[in-house]
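J.: with the sequence up front, the predicted model follows.
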Amino acid sequence: MTQGTNQQEYKTKYDRKMAERAMEKKKEERQLKIMKIVGVILCAAVVVAIAAPIISNVVKKQQALNGTYVKIGDHELSELEYDYYYYSAVNNYINTYGSFISYLGLDTSVDFDKQQYDETKTWKDYFDQMTVDEQIKPIFALLDEAQKNGFTYDAAEDYDAYVASIQEAADNAGVSLSDYYRNYFGPYATASNVEAFIKNGYIASAYYEQLVADNAPTTEEVKTYYDENRNAYDQVDYKSIAFETPEFEEDATDEEKAKDLEDRQKQAEDVLAQIENGDTVDGFELTEGAKYSAVPSSAAAWLFDDARAEGDIQVFTDDSTSNVYVVQFVKKFYDEANDETISSSLASQTVSAQLQEVADRYEVVDVKGDLKYLTIPETTTEDTSAGDTAEDAAEDTAATDGATGDTAEDTTADEAAGDATEDSAE
């Protein structure tokens, strides 16, 4: 299958850049595994229905409800329970990527096991592995640790509110409540038989929050982390004006392009002189509270250098785009509200690592024989290259369509992990 052939066309530089940033943000959000596990399960505001088979065999239904479908650690899951996590994970994935699904080459109207995710896995294999590794194992790790440590939580109130939200969502979607449960949690799901799974999600969420609180870093640890990652949290105010590279004709020569760049650099130097002379320059505008990733990449290190003083001004040329900037420093500052963000992030990292150790001890036994991904050899680093997976292809396509190189975000892989806050169930 050709990956990402149905691609959205972005008409402007702004649209392309926003699309690229949005896609990266979506991926980062999805990759916050344990921090989002309960949110994945308990989010039912939007539903993308996965085609559910018609159940006509009573025996098959009884097996799905009562037989062991897969064993994970000491936990024996029925097909009903596995589907609950699988359908929740897939729906969340599709809703997360939204309009970028076309980039991924995924057709939600076609069986997932008939579509390749990469060279070795189908989309069904990928979703099965995601369900086990990113949903079921972390949930059970939390539940097992909660039980071992005597943690209890009454999820009745949460569950009642959730049921009310499910009913509202079904009404808004114009479907019956029973159809809604089947579409979102699998063909065997009903309001009553998934109640325990939903409550387990709230118990796991409550215990996770307790662990995060128990593992809060000290003030000194927060300060140390900030000092080591200042560019991820500091902000600057600065003034700038851009002399952008024009759209050249296809037959434009290197000499013509070089002459254009030279002219724009001369313009920028003239503007710099005017500003230093105290003249008003149209288009020389103030940007406030910009992070390192959002300023022109060619000026980022300069702007965030501790040696900067108010009024410092310089001309910069972007190596990727040949855009030319006049940039004047105003001030650099740190919002102390980020202390809480850093604290939460560090605590979450600690807890996630602890829970991952528990989850890694769970052996997966494919009792029914439906989890084909377990028989696929692990791909080595040498075997994997950019663009091998559907997600890689999507990112490559988005970047090709829209990368501008104008900001530090365009030339930096990502900001420090502390920029992400915990996204738990609401």
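T.: Sure thing, it's come through.

J.: going by C-alpha atoms from here, please, whenever you check contacts or count neighbours.
T.: OK.

J.: could you say which helix or strand holds residue 102?
T.: helix 101-104 (DSSP states H and E).

J.: how far does that helix sit from its chain's centre?
T.: Averaging C-alpha positions (Cα atoms, centre = their mean, to the nearest Å) puts helix 101-104 15 Å from its chain's average.

J.: tell me which other helices or strands it touches.
T.: Helix 101-104 is packed against helix 390-402, with contacts defined by 3 or more Cα pairs under 8 Å, 6 or more residues apart in numbering; DSSP states H and E.

J.: let's bring in a second one:
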Amino acid sequence: MGIAAVDMSEKNNKSNSPADNTKSEKKMTKYDLKMQRRQEEEKKAKKEKAIIKTGCILAVIICVCIAAWKFYDNYQEKHGPYITVGDHEIQKAEFDYYYYSSLNSFASTYGSYLSYFGLDTSKPLDQQQYSDTMTWDDYFQQQAVNQLKNVYALTDEANEKGFEYDASSDYDDMVTSIKSYAQQQGVSEDEYCKSVFGSDATLEGIKPYVEMSGLASAYYNDVKDNIEVTDDEINTYYDENKDNYDSVDYRVCKIEADMPEEETETETEAQTETAAESISETAAESTSETAMTETQTETESETMSAEESEAAAKAEEEAKEAAMAAAKAKADEMLSKIKDEASFEKVYNKYASDTTVDSLNTGKKKSSISPTDVANWLFDADRQAGDTTVIEDTANNAYYVVYFKDRYLDHIKTVDVRQILISADTSSSDAAETDETETTAAGETETAETESAEAQEQAKEDAKAAAKIKAEQILDDWKNGDATEDSFAELAKTYSDDTGSNTNGGLYEAVKEGQMVTNFNDWIFDASRKPGDTGIVESDYGYHIIYFVGDNKEEWYVNIKDTITSNKLNDYMSDLTADIEVKDSRHHVAYLHETEAATETTSDTAASTESAAASESAAETAASETETVAETTTETAETTAK
């Protein structure tokens, strides 16, 4: 059994051997191998081609996506929201309108004084510092943001309350102005707009901004006109702030100390060198010429020079103290001789350092009196007529002998007037200018320039004469008509060239003496002036047809009323804009993000600081910032109103 089993196993193994299987397979020829390799290469090529095709498609898709994103990004940059103010999306053109309006207003207000502010409008504003933390670009961005907040807050509330205002005339006036300036500069209206309001501005494009600003201004003025300020509020405010409104009369004598002349740096150096040379010579005579002796000599020279300098400084200080003591003794001596105002006046010339200065001062406000210690003494609540004192002024090395006469509230009147301004139009004088021609004869050039100047002067005189005739004709027409204040107001709306008052019938209320140009001022404050008086006065602006309405409240009363009104407007605008959030997701307005970072840093620092001193400082800073924001808000709204 065992042997038979072994034989069967070997047979089975032989029948399943590879040699037997190979015999059943077809033998591969060279041709077959070649075709196989070709098929494999074709498959590989197809695979590579598919990969390349897929890569190209993906590359095209990526390029299309990038192009689409860039197109979208550029579109959003130009047409999408530049920033958001509350619920309102602000485009770049609108932001630029307020940005450049602020810049142009600032440049127009300060003109040639811009350099004093460190501002050069011909250079990049983001490379010029407005403050330690802001560039001028940041500043005007801030102004633009504030104006946008105010304008949208005011217009939103105006619309909610059904306030109606036709702002089309505001835009029409703007168009007229732009066309005039564009013509003068020889450019199109849109080109002028771009130069003034930004690269995206057009005459039609700025229309909604102008009209919205006009609506905001009108509503702001309506709110202002409806603010009530009572007599009790005014009197209470005066009682709490008398020092700001009272005036004083007093006499003062300034006695300057006879201070020693300070040695110049050259004289001091010469004296030091002389002393050093003297010491060196003496040391050289008494010691041998050795290195040790030279070192000792130099040390002694330096030591003696320092001692002499210290002695000189001490002597100078003692001389100054002696001079101040002498001035004090002189002031005390004068004070002892003053019994009344007459005696003060009698001895004044004997003690005053400058007798050409009048000792009497009348109607002086506290803010105008220097030095501060003199002002504080005069405005002390316990001050009585006839009080005298001596006050030291270390800053100016002097003493003041002061005699108090009186403290009082000035009862200076203000007046209400209406005017119609007829300006002398000299624009036609440009036509009178002779064209510049090239000439080699100096005499001919001078003659041409002289004739041109004479022609311009004659044109101005003709324009003034025409303005005077027009003013007289308008006044005659008024006198021949109803001759009332209302009819005068209507003529002002029709004819007046004064844009500051013509929309309000030429009315100026609570005018203070000195507020208007000289001839205008002198006419309205003439002692004989009475309500209903009319007249024509000339100024550099042209001819003013004036209607005297009558006296208003006293100046102090008007000033306090204006202050209280301004404070109430500050509160109103602060409350109105308090919840308006400005978002800048695309980081166009740098100062907003710098402010946020500063706020976070301040918060972290405040949270980690536990000292009472730090807490007090933080409270003072917060109060200061609140006042600044209130002032900025009012200024911005007032600028918008203008």
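T.: Everything's here; your move. These numbers were taken from a predicted model, which means no experiment stands behind them.

J.: superposing both, give me the TM-score.
T.: Overlay of the two chains. TM-score (TM-score structural alignment, normalised by the length of the first structure): 0.66; 335 aligned residues with a Cα RMSD of 3.9 Å.

J.: ok, back up a step: once aligned to the second structure, how far is the helix holding residue 102 of the first structure on average?
T.: Aligned to the second structure and superposed, helix 101-104 of the first structure gives a mean residue distance of 4.6 Å (mean Cα distance after the TM-score superposition for the first structure).

J.: strands along the second structure, start to end?
T.: With DSSP state E, the ranges of strands along the second structure come out as 83-85, 88-90, 246-256, 360-364, 388-393, 398-409, 413-422, 507-511, 534-539, 542-554, 582-583.

J.: among the ones you listed, which is nearest residue 212 of the second structure?
T.: strand 88-90 (13.1 Å; Cα to Cα).

J.: equivalent range in the first structure for the closest one?
T.: Aligned using TM-score structural alignment, strand 88-90 of the second structure spans residues 75-77 in the first structure.

J.: got the contact list for the matching stretch?
T.: Stretch 75-77 of the first structure is contacted by residues 68, 69, 70, 71 when judged by Cα atoms under 8 Å, 6 or more residues apart in numbering.

J.: find the nearest non-adjacent residue to the first one, please.
T.: For residue 68 of the first structure, the nearest residue in space outside its immediate sequence neighbours is residue 78; the separation is 4.7 Å by Cα to Cα, 6 or more residues apart in numbering.

J.: quick one: residues contacting that neighbour.
T.: Residue 78 of the first structure neighbours (Cα under 8 Å, 6+ apart): 63, 64, 65, 66, 67, 68, 69, 70.

J.: try 6 Å
T.: Taking Cα atoms under 6 Å, 6 or more residues apart in numbering as the criterion, residue 78 of the first structure is in contact with 64, 65, 66, 67, 68, 69.

J.: mean per-residue distance, stretch 340-360 of the first structure versus the second structure.
T.: When the second structure is overlaid, stretch 340-360 of the first structure sits 2.2 Å from its aligned residues on average, using mean Cα distance after the TM-score superposition for the first structure.

J.: in that stretch, which residues are buried?
T.: Using 16 or more other Cα atoms under 10 Å as the test for burial, stretch 340-360 of the first structure gives 341-352, 355-356, 358-359.

J.: alignment lookup: residue 251 of the second structure to the first structure.
T.: With TM-score structural alignment as the criterion, residue 251 of the second structure pairs with residue 239.

J.: hang on, I meant residue 589 of the second structure
T.: Aligned counterpart of residue 589 of the second structure in the first structure: residue 371 (TM-score structural alignment).

J.: and for the residue nearest to its match when sequence neighbours are not counted, the neighbour number?
T.: Excluding the flanking residues, the one nearest residue 371 of the first structure by Cα to Cα, 6+ apart is residue 128, at 6.5 Å. The local packing of residue 128 of the first structure (other Cα atoms under 10 Å) involves 24 other residues.

J.: how close does the aligned residue in the second structure for residue 128 of the first structure get to residue 126 of the second structure?
T.: Counting by TM-score structural alignment, residue 128 of the first structure lines up with residue 141 in the second structure. Residue 141 of the second structure sits 11 Å away from residue 126 of the second structure, going by Cα to Cα, to the nearest Å.

J.: what does residue 337 of the second structure give?
T.: If you go by Cα to Cα, the gap between residue 337 of the second structure and residue 126 of the second structure works out to 64 Å.

J.: ditto for residue 361 of the second structure
T.: Here residue 361 of the second structure is placed at a distance of 49 Å from residue 126 of the second structure (Cα to Cα).

J.: can you check residue 211 of the second structure too?
T.: Distance from residue 211 of the second structure to residue 126 of the second structure, counting by Cα to Cα: 30 Å.

J.: neighbour count for the two, which is higher?
T.: Counted by other Cα under 10 Å, residue 211 of the second structure and residue 126 do not tie: residue 211 has more neighbours, with 19 against 14.

J.: need the counterpart of that one in the first structure.
T.: Residue pairing (TM-score structural alignment): residue 211 of the second structure is matched to residue 199 of the first structure.

J.: spatially nearest residue to its match (excluding sequence neighbours)?
T.: residue 155 (5.7 Å).

J.: burial measure for the counterpart of that neighbour in the second structure, as a count.
T.: Mapped onto the second structure by TM-score structural alignment, residue 155 of the first structure lines up with residue 167. Around residue 167 of the second structure there are 19 other residues, counting by other Cα under 10 Å.

J.: just the buried ones from the contacts of residue 78 of the first structure?
T.: So, of these, 64, 65, 67, 68, 69 end up buried under the neighbour-count rule (16+ other Cα under 10 Å).

J.: let's have these in a markdown table, adding distance to residue 217 of the first structure.
T.: Output for these, formatted as a markdown table (distance: Cα to Cα, whole Å):
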| residue | distance to residue 217 of the first structure |
| --- | --- |
| 64 | 45 |
| 65 | 44 |
| 67 | 45 |
| 68 | 42 |
| 69 | 41 |
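
J.: residue 641 of the second structure and residue 216 touch, don't they?
T.: No: look at residue 641 of the second structure against residue 216 with Cα atoms under 6 Å: they stay out of range, at 7.4 Å.

J.: which one's more surrounded, these two?
T.: residue 216 (26 against 17).

J.: make sure that one is actually in contact with residue 156.
T.: No: the pair residue 216 of the second structure and residue 156 fails to qualify as a contact (Cα under 6 Å) at a distance of 8.9 Å.
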